[in-house]
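Asker: need a structure here:
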Amino acid sequence: MLFINKLEGSFSVTNVLSRRKILNYLGLCRRAGFIISGSELLIKALLKKQLFLVVIASDASPKTTKEIKKHIVDKIFIINQLSSSEISQAIGQERKVLGVTDQGIAQQIRKIIEGGE
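Answerer: Below is the predicted model:
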């Protein structure tokens, strides 16, 4: 599983437990209302600098991936190796791209990725 931070290189997490924790956090974000999903809404939120984490499904189209990455100008963590079925199962909706608007949860996910939790 590869995770990319636009400004700080890349990280690799192969631990199944860590992957499950990340998906659980995404589900929590959905229930708490901290998820913005769909390409158009995500781009609007990126332009307003409302996002702290972006998740792009590994099976998202290259056009979608390019369009989203084009609008990322700040230091935003990108997770790009979860499948759309994993994302959909975690949040209860079928989505290929989503963003997390809560800084605290985004930091917790980043800690998991970096091996701090």
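
Asker: alpha carbons only for contacts and neighbour counts from here, please
Answerer: Fine.

Asker: I'd like to know how many residues surround the closest residue to V97 other than its chain neighbours.
Answerer: Distances taken as C-alpha to C-alpha, 6 or more residues apart in numbering place I56 nearest to V97, at 4.6 Å, with adjacent residues excluded. For I56, the neighbour count with other C-alpha atoms under 10 Å is 25.

Asker: check contacts around I56.
Answerer: Residues in contact with I56 (C-alpha atoms under 8 Å, 6 or more residues apart in numbering) are T65, I78, I79, N80, Q81, L82, K96, V97, L98.

Asker: now do 10 Å
Answerer: Taking C-alpha atoms under 10 Å, 6 or more residues apart in numbering, we find I56 in contact with 39, 64-65, 68-69, 78-84, 87, 95-99.

Asker: So which of the residues you listed are in strands?
Answerer: Using DSSP state E, I78, I79, V97, L98, G99 are the members of the contacts of I56 that sit in strands.

Asker: want to put them side by side, so please do this one too:
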Amino acid sequence: MENDQAVLNFLGLAKRANKIVSGENNLLAEIRGGKIHFLFIATDTGASTTKKFVDKSNYYHVPVNTMYTKEVLSQAIGMQRTIIGIADAGMAKKIIQLTNKKKGE
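Answerer: So this is what the prediction gives:
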């Protein structure tokens, strides 16, 4: 559970560093442009939206995390969002390390 908090704290840090992208159209454009390095999709996002972003992420080789609800993600960044992209490669790498550590527990 503590690793969940580390992931969410780091997501909040990415928000404060202005390294996140949100909004469906913005995210799709940024994914296509190769500017998104990691994607959070809330577990309670609609099925068609989830499919659209998972398919797009797979095509452009963007890692995806679907372990958190909209409420948890929104609290981490301080604004209501269901899909959040990380636009910094270094921050994305750290989030991948944290989420992989969580899976290995």
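
Asker: most neighbours, which of the ones in strands among the contacts of I56 of the first structure?
Answerer: Tallying neighbours with other C-alpha under 10 Å puts G99 at the head of those, with 29 neighbours.

Asker: what's that residue in contact with, if anything?
Answerer: Each residue near G99 of the first structure by C-alpha under 10 Å, 6+ apart is listed here: 26, 29, 34-39, 41-43, 45-46, 50-56, 76-78, 106.

Asker: again, only this time at 8 Å
Answerer: Contacts for G99 of the first structure (C-alpha under 8 Å, 6+ apart) come out as I35, I36, S37, L42, L51, F52, L53, V54, V55.

Asker: which one among the residues you listed gets closest to E114 of the first structure?
Answerer: Taking C-alpha to C-alpha as the measure, E114 of the first structure lies nearest L53 of the contacts of G99 of the first structure, at 14.3 Å.

Asker: can you pull the buried residues of the top helix by length along the first structure?
Answerer: Secondary structure of the first structure read by DSSP state H shows that its longest helix is helix 16-32. By neighbour count with 16 or more other C-alpha atoms under 10 Å, helix 16-32 of the first structure contains the buried residues S18, R19, K21, I22, L23, N24, Y25, L26, G27, L28, C29, R30.

Asker: Now the element after that helix, going C-ward?
Answerer: Sequence-wise, the next helix or strand downstream of helix 16-32 of the first structure (DSSP states H and E) is strand 35-37.

Asker: sorry, back to before: how do the contacts of I56 of the first structure look in the second structure, which are kept?
Answerer: Retained contacts for the contacts of I56 of the first structure in the second structure, judged by both residues aligned by TM-score structural alignment, their matches' C-alpha atoms under 10 Å, are 64-65, 68-69, 78-84, 87, 95-99.

Asker: hang on, the earlier thing: mind filtering the contacts of G99 of the first structure down to those shared with the second structure?
Answerer: Contacts conserved in the second structure for the contacts of G99 of the first structure, using both residues aligned by TM-score structural alignment, their matches' C-alpha atoms under 8 Å: I35, I36, S37, L42, L51, F52, L53, V54, V55.

Asker: As a markdown table, the residues you listed with distance to G115 of the first structure and neighbour count would be great.
Answerer: Output for those, formatted as a markdown table (distance: C-alpha to C-alpha, whole Å; neighbours: other C-alpha atoms under 10 Å):
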| residue | distance to G115 of the first structure | neighbour count |
| --- | --- | --- |
| I35 | 24 | 22 |
| I36 | 26 | 22 |
| S37 | 27 | 21 |
| L42 | 27 | 22 |
| L51 | 22 | 26 |
| F52 | 19 | 20 |
| L53 | 17 | 23 |
| V54 | 19 | 26 |
| V55 | 19 | 23 |
